[in-house]
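# My questions are about this predicted structure, shown below with the sequence.
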Amino acid sequence: MRPIIGITSYVLPATWGVWTDLPSALVPHDYTEAIRLAGGRAVILPPDDHDPDVLDRLDGLLLAGGPDLQPSLYGQDHGAHTVTDPERDTAELLLLRAALDRDLPVLGVCRGMQMLAVAAGGTLHQHLPDVLGHEKHRPGPGIYGEQHATFVPGSRIAGLMGPDTTINCFHHQGIDGAGSLTVTGRASDGLPEAVEDPSHRFVLGVQWHPEVGRDRRLFGALVVAASKETR
């Protein structure tokens, strides 16, 4: 049986067929297809703050991208450029903390990496142009910013990426302090682009969007870590 990977989802108005602006739980197909191509079975998880019992049926957890985290989660006031989804924050933090307690393999993408950092006691920059003086991490609507990252030798992400240092970003927030996580990758401007938790079997966060290229290195590593044969 393929490892079952739960993917956290957006709740947004969507339109198809005769239905217009219908509130929908969804994720971009790139995420589910990346898991399938890596040998896993993708299951979409709508926000649910009742309990984390769904983890009993999962072999791994993928924290997908999405809106900004509530600044109150890391001790800041709400900035002018910050757009949040409190319901999703609450549900994902519940899932993440329970997954970490169970040592379930976790991969965080973009917002998901920031969620990992905040859960580990870290903090975020709420608007990178104010800090870095440029918008290379989010050049424009729907446009990914191509960057070249530097990875810490011997880290999990360095082993997965090999000589390929090209990453494609779309975010206006970023990690300031990583809390108890280890920063293992940075962009040329010094912004953290990868974090890991060596105290767990597999906890990896990346600030870029590997699902767009359906990167089998990262999703394959998650699926392998989630496989019952590797436990």
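Ah, there it is. Quick caveat: nothing in here was measured; it's all calculated off a predicted structure.

# switch to C-alpha atoms for all contacts and neighbour counts from now on
Will do.

# all strands for the chain, in order.
All strands of the chain, identified by DSSP state E, fall at 4-8, 10-16, 19-26, 41-45, 60-63, 106-109, 123-125, 145-148, 150-151, 166-169, 174-177, 182-186, 192-196, 203-206.

# In the protein, mark out all the helices, start to finish.
Ranges of helices within the chain are 29-37, 86-102, 111-119, 128-132, 156-161, 216-226, based on DSSP state H.

# Measure how buried residue 212 is and give me the count.
15 (other Cα atoms under 10 Å).

# still on that earlier bit, for residue 134, which of the strands of the chain is the nearest?
Of all the strands of the chain, it is strand 145-148 that lies closest to residue 134, at 11.3 Å by Cα to Cα.

# coming back round to it: want to try CSV for the strands of the chain, with mean neighbour count and distance to residue 78 as columns?
Below are the strands of the chain laid out as CSV (neighbours: other Cα atoms under 10 Å; distance: least, Cα to Cα, whole Å):
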stretch, mean neighbour count, distance to residue 78
strand 4-8, 24, 24
strand 10-16, 14, 21
strand 19-26, 12, 25
strand 41-45, 19, 27
strand 60-63, 26, 23
strand 106-109, 26, 23
strand 123-125, 21, 11
strand 145-148, 16, 25
strand 150-151, 21, 31
strand 166-169, 18, 23
strand 174-177, 20, 15
strand 182-186, 21, 25
strand 192-196, 27, 22
strand 203-206, 28, 24
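
# and these as JSON lines, adding distance to residue 73?
What follows is the strands of the chain, written out as JSON lines (distance: least, Cα to Cα, whole Å):
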{"stretch": "strand 4-8", "distance to residue 73": "19"}
{"stretch": "strand 10-16", "distance to residue 73": "19"}
{"stretch": "strand 19-26", "distance to residue 73": "24"}
{"stretch": "strand 41-45", "distance to residue 73": "22"}
{"stretch": "strand 60-63", "distance to residue 73": "17"}
{"stretch": "strand 106-109", "distance to residue 73": "17"}
{"stretch": "strand 123-125", "distance to residue 73": "9"}
{"stretch": "strand 145-148", "distance to residue 73": "27"}
{"stretch": "strand 150-151", "distance to residue 73": "28"}
{"stretch": "strand 166-169", "distance to residue 73": "23"}
{"stretch": "strand 174-177", "distance to residue 73": "13"}
{"stretch": "strand 182-186", "distance to residue 73": "20"}
{"stretch": "strand 192-196", "distance to residue 73": "19"}
{"stretch": "strand 203-206", "distance to residue 73": "18"}
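
# Okay, one more to line up with it:
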Amino acid sequence: MHSSPRSAPHLALRSPALEAHRTRRALRSPLQFSRLSFPLTWQWPGTTSDCAGFVPAMNNRPLILITSGAQVSGAEFADVSISLSNAYPRAVVAAGGVPVVAACLPEARYAAEAVVRCDGVLLTGGEDIQPELHSPDAPEKLRATVRVVEPERDVFELQCLREVFRHRKPLFAICRGHQLLNVAFGGTLIVDLPTQRPDGLQHRRMDRKDEPVHDIALVRGSRLARLLRAARVGVNSTHHQAVDRVAGLFAVAARSADGVVEALELAPEHAGALPWLLSVQFHPERLAPRHPRFRALFRDFVRACAK
């Protein structure tokens, strides 16, 4: 796993229910609990082939911190609850990792410890980033297009990014995560594509979120091109904002036909900043079940987290 400037505390996944189960089993049988194996398999929805095979013991698989959003009216108490598509943790499990879903709490110490204890970080999609972080002078017409913002999530994920680069953890950023990564290092965003790029492609296709709706051109030699083994691929598209000015730390790895930045990687002169980084505007976790080439992105990410 990855080392850090500080001695990282060992992560012990302890559960009263699990401890009770171990105790009960010890009373019933002389066999050691650690010798048990659980024949869990994962199959991508809509497919017939098993992609991950036998799931080994949890402590042999890298822990992937997955950021989440907030749901205003949760199922249990109708209060603020964690909101996250299961497509993200499913993709991580299928690639051989163990998903650890993080609540967006603004305390810096929590974010720091969460990153240190995990082997890699996955920044996920969600609502818009507050415009004060990337377009403070945007006119009211553009501000009116901004969808629900989550300031606590912005703060938490920015703190996570600081720790990711401090401790050199592998990072996979998707959709909103892709945009936030660029903003965190001084880049800017197109606040609303329909308003600012009216002649461009229709990028918010929520009606077809699980299938390709437009092509992107991949930069030759980029990590994305190597993993997808293609120069051009079709992707899904569910966003109305996009990367505008690219932060100096990054290089463009893919664009759509109308010029929208669809992927970022570390610029060659900054390649040593992290052991692994990929940032994409589209949603590979939703494409992977029926479009196998996108599974390679998660497999390579999890593999990097296991080193």
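Arrived safely, thanks for sending. Small disclaimer: the values here were computed from a predicted structure and weren't measured.

# which residue lines up with residue 173 of structure 1 in structure 2?
Alignment note (TM-score structural alignment): residue 173 of structure 1 maps to residue 241 of structure 2.

# Equivalent analysis for residue 213 of structure 1, please.
Per TM-score structural alignment, residue 213 of structure 1 is aligned with residue 287.

# can you check residue 88 of structure 1 too?
Match for residue 88 of structure 1 (TM-score structural alignment): residue 153.

# Grab the nearest non-local neighbour of that match.
residue 104 (5.1 Å; Cα to Cα, 6 or more residues apart in numbering).

# The corresponding residue of structure 1 for the one you found and residue 29 of structure 1: what is the separation?
With TM-score structural alignment as the criterion, residue 104 of structure 2 lines up with residue 47 in structure 1. Taking Cα to Cα, to the nearest Å as the measure, residue 47 of structure 1 falls 18 Å from residue 29 of structure 1.

# more crowded one of these two?
Neighbours were tallied for residue 47 of structure 1 and for residue 29 using other Cα under 10 Å; the higher tally belongs to residue 47 (18 against 10).

# who's in contact with that one?
8, 9, 10, 11, 87, 88, 91, 92 (Cα atoms under 8 Å, 6 or more residues apart in numbering).

# what do you get for residue 230 of structure 2?
Residues in contact with residue 230 of structure 2 (Cα under 8 Å, 6+ apart) are residue 218.

# May I see the buried residues of stretch 164-183 of structure 2?
164, 166-183 (16 or more other Cα atoms under 10 Å).

# equivalent range in structure 1 for it?
Using TM-score structural alignment, stretch 164-183 of structure 2 corresponds to residues 99-118 of structure 1.

# mind checking the end-to-end distance for the matching stretch?
End to end - Cα to Cα - stretch 99-118 of structure 1 spans 15 Å.

# Distance from the chain centre to it, please.
7 Å (Cα atoms, centre = their mean, to the nearest Å).

# what do you get for stretch 210-225 of structure 1?
Stretch 210-225 of structure 1 sits 12 Å away from the centroid of its parent chain (Cα atoms, centre = their mean).

# next one: stretch 225-235 of structure 2
Centroid separation between stretch 225-235 of structure 2 and its chain, computed with Cα atoms, centre = their mean, is 19 Å.

# How about stretch 79-97 of structure 1?
12 Å.

# contacting residues around it?
If you take Cα under 8 Å, 6+ apart as the criterion, stretch 79-97 of structure 1 is touched by 8, 10, 47-52, 55, 63, 67-71, 115-116, 119, 126-127.

# Residue 84 of structure 2 versus the match of residue 173 of structure 1, what's the distance?
For residue 241 of structure 2, the distance to residue 84 of structure 2 - Cα to Cα - is 20 Å.

# neighbour count winner among these two?
Legend: neighbour count by other Cα under 10 Å for residue 241 of structure 2 and residue 84, higher for residue 241 (24 against 20).

# re the thing from before, so who does the match of residue 173 of structure 1 touch?
With Cα under 8 Å, 6+ apart as the criterion, the residues that contact residue 241 of structure 2 are 128, 189, 190, 191, 192, 193.

# I'd like the residues you listed laid out as a markdown table, including distance to residue 75 of structure 2.
Listed next are these as a markdown table, based on distance: Cα to Cα, whole Å:
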| residue | distance to residue 75 of structure 2 |
| --- | --- |
| 128 | 23 |
| 189 | 33 |
| 190 | 34 |
| 191 | 32 |
| 192 | 32 |
| 193 | 33 |
